[in-house]
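for reference, the sequence and a predicted model appear below.
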Amino acid sequence: MIRIKARAPTARAAVLPTVWGAVAVTYKVGCPLAQQDGLGARIVTSAVFFAVGTALIFHVRRALLRELRQARRVAGAAQSVVLRPLPSRLDGLNVAAAQLSADCGATIGGDLYEAVATEHGVRVVMGDVRGHGIGALGTVAAVLGSFREAAHDELELGAVLRRLDRALARHLRERSRAEHPSNGTHDPDNPVAEEFVTVLLLEISREGELRALNCGHPWPYLLRGTRVEPLTRVEPLPPLGPFPLPAELEARPCGALLPGESLVLFTDGAEDARDARGRFFSLPAVLRDAVHDHPLSAQTVLRTVFRALLHHTAGTPTDDVAVLVLRNDRRNVGTSGARGTVRQAPTHPEPTTHR
């Protein structure tokens, strides 16, 4: 039954070209006017064949556009499964995320993100696969699939990172065997051997305490009132793929995300974006302008960043860009600071959330 349904559109698509071809042949063979050599007869014959040719071109164009729309629907469905939309609220956090592919017409790029609420706190991953577009989709799926399981299963953030590292290594081995089946050994000249993924793992406890592990990824920005500052300036570990992880993996305490504060996670495509004059996009400046008057919802911050980014690049970024914004909308509670002291939440009123 499925095979019959699949062939039906192909059969219908061949009907009109066959009819038009039959009309042209019938006219040429059976019409007396087509057999004459006069100027008027030649003009009529040319007009007939021009009309048939034009009709065929328009038919082919319609078929191609129909196939393109179908391909985009399939790509959109794949994106919703691999890079699924995040909920707007997650365990008291206001969440907003979006991804922009550098490939024209593509809906999926080489950037990845996910946030899940677990018994260990809200765990977040942001990553960037070497390359972009459809070619990076398999690696994105492997890393995200591993994170979605490990985030719930593993007690420590370091164990989650090791699971991601093993999943990436397994994916690259399988991909290498698929692309070079005759070569049973690892080939260092194989392009797959040069693949890597930058990964940032965050854990946000119920009290807002932040712990992180970073493998070659940009540190997020912390929006604290009207200030914009990096979460930390510690040198990250190397990206996953080319180098083994260290024997000891301990998540780094990074202070706390207090009520009313936000974290902006991003991939390097944001800060590496250039305008026509070669100037880099200043993400901190855009964030400072956005929160100059009052704190904003995660959705508003996200829209502001992408609007400024598209304006800066004239709508044509050269690399994939992903941005994830987390805003602490929990009620005011005391939280432990980086040095173990108690930090009280700000006493200013909770700002109105723009959705």
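Structure's in. What do you need?

contacts, neighbours, all on C-alpha from now
Fine.

and residue 13, what is it in contact with?
Shown in contact with residue 13 (CA atoms under 8 Å, 6 or more residues apart in numbering): residue 63.

now do the helices in the stretch 51-200 of the chain.
137-153, 157-179 (DSSP state H, counting those that start in this stretch).

tell me how far residue 144 lies from residue 25.
58 Å (CA to CA, to the nearest Å).

sorry, back to before: let me have the helices of the stretch 51-200 of the chain in JSON lines, extended by distance to residue 287 and mean neighbour count.
Shown next, in JSON lines, are the helices of the stretch 51-200 of the chain (distance: least, CA to CA, whole Å; neighbours: other CA atoms under 10 Å):
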{"stretch": "helix 137-153", "distance to residue 287": "28", "mean neighbour count": "20"}
{"stretch": "helix 157-179", "distance to residue 287": "29", "mean neighbour count": "18"}
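
right, and the ones you listed - which one's nearest residue 209?
Closest of the helices of the stretch 51-200 of the chain to residue 209 is helix 157-179, at 13.6 Å (criterion: CA to CA).

put this next to the first one:
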Amino acid sequence: MIRLKARAPTRRGVRRARALALPTVWGGAAILYKLACPLAQRTGLGARIVTCAVFFAVGTGLMIHARRALLRELRQARRVAGAAQSVLLRPPPARLDGLLLAAGQLSAERGAAIGGDLYEAIATEHGVRVVMGDVRGHGLGALATVAAVLGSFREAVHDEPELGSVLRRLDRALDRHLRERARAEHPSAARDLDTPVAEEFVTVLLLEIRRDGELRALSCGHPWPYRLGDHGVTPLTRAEPLPPLGPFPLPREVDPAFRGRLLPGESLVLYTDGAEDARDARGRFFPLRNILTEAARDNPVSPQTVLRTVLTSLLRHTAGTPADDIAVLVLRNEPGRTKCGASPRGAGNRAADPPQPTADNAPLAAPP
């Protein structure tokens, strides 16, 4: 014997019924007044004023009710966006394998919690591996690409022993994602050169920081981070980065463009190009290096302090409305992190010495 049980009304249906109940009552009351009230049938000035007042009150009530309903929907959308952000862009821990971290972002779309920037830091057997990236465009349209790149990175950092192999995994994941997106949006031309998807690209910066302070870095079209240390604020390197992922294939050999050391007490500031490209009302670029120099005067340099100083200055510089998504990640090599027996200033290791002004780390002129 088969029994069919009537389905109880869903919560969504109950909420919708409640939302329509009050406007229906008010509208019915207005119609009833117009048809049944003797005062509404009169043509005198006083009766017309009363009738107009009744309908004005009903209209005002309906507008207030609609506004409250829209605000509820907006709050719900922001809660969903916040939940998606916590899953997609997980806030890094304050301490990770001896490194102190702090990260934050500003979205170009007002009210949006997630933009086209991505970052992640993961402790692996190969050291702490960090990614900072920037997807072409911003807002909700870039979320799928951010998810594809971050998902690949979170798996590859544990599987691949070399940083170049991690980059290749990201490139393959991005290519696969763009092909699937092209088939979905343009079934007749899968990743054709004329489709908008073919113009998508992602800039990526990869770092690997080992327990002994050895630092390796790879960049595909992404700005190099700033190093904060005893010698002031200097770019990590001035080497030419690889092209962004997406439009061009990677070269056959992918080796880190920078090999050196992150000494105890030194910090790195990773950022997307929206930080240095931010302009004020007079068209002046944001002086990121000058702001970092001011923030680095504290001793010791706290990643949270640097992050808060940069984001606050950016909001002040752009009057609270940045033109592009901005992400900033600050990490500091905590003194005492080095393994026992592994000295960052060991004999015969020239990379362990304090960085001297060379072609790679010579100070750059401050932005205008």
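Structure received. Computed from a predicted structure; not experimentally measured.

any chance of the helices of the stretch 51-200 of structure 1 in TSV, with distance to residue 214 of structure 1 too?
Below are the helices of the stretch 51-200 of structure 1 laid out as TSV (distance: least, CA to CA, whole Å):
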stretch	distance to residue 214 of structure 1
helix 137-153	14
helix 157-179	9
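
residue 267 of structure 1 is nearest to which of the ones you listed?
Smallest distance to residue 267 of structure 1 across those (CA to CA): 13.7 Å, for helix 137-153.

next one: the closest one to chain centre, how far?
In terms of CA atoms, centre = their mean, to the nearest Å, the centre of helix 137-153 of structure 1 is set 14 Å apart from its chain centre.

quick check: that helix compared with structure 2, mean distance?
Here the mean offset of helix 137-153 of structure 1 against structure 2 after fitting is 0.5 Å, by mean CA distance after the TM-score superposition for structure 1.

just checking, what packs against that helix?
Applying 3 or more CA pairs under 8 Å, 6 or more residues apart in numbering; DSSP states H and E, one finds that helix 137-153 of structure 1 contacts helix 39-82, strand 111-118, strand 121-129, helix 157-179.

which part of structure 2 matches it?
In the comparison with structure 2, helix 137-153 of structure 1 aligns to the range 143-159 (TM-score structural alignment).

which of the helices or strands spans residue 331 of structure 2?
Here residue 331 of structure 2 sits within strand 326-333, counting by DSSP states H and E.

hmm, who's touching that strand?
Strand 326-333 of structure 2 is contacted from outside by 98-108, 117-119, 213, 262-275, 302-304, 306-307, using CA under 8 Å, 6+ apart.

same thing with stretch 308-316 of structure 2?
Taking CA under 8 Å, 6+ apart as the rule, stretch 308-316 of structure 2 contacts 104-106, 275, 278, 286, 288, 291-292, 295, 320-322.

how about residue 52 of structure 1, what's its match in structure 2?
Correspondence of residue 52 of structure 1 to structure 2, assessed by TM-score structural alignment: residue 58.

distance check, its match against residue 238 of structure 2.
Taking CA to CA, one finds residue 58 of structure 2 at 67 Å from residue 238 of structure 2.

and residue 114 of structure 2, by the same measure?
Noted for residue 114 of structure 2: a distance of 30 Å to residue 238 of structure 2, by CA to CA.

which of the two has more neighbours?
Legend: neighbour count by other CA atoms under 10 Å for residue 114 of structure 2 and residue 238, higher for residue 114 (26 against 18).

what's near enough to touch the counterpart of residue 20 of structure 1 in structure 2?
Matched across to structure 2, residue 20 of structure 1 falls on residue 26, judged by TM-score structural alignment. When the contact criterion is CA under 8 Å, 6+ apart, the partners of residue 26 of structure 2 are 58, 62.

what about the helix or strand containing residue 26 of structure 2, how far off from structure 1?
For residue 26 of structure 2, the host element (DSSP H and E) is helix 11-36. Compared with structure 1 after fitting, helix 11-36 of structure 2 deviates on average by 0.8 Å (mean CA distance after the TM-score superposition for structure 1).
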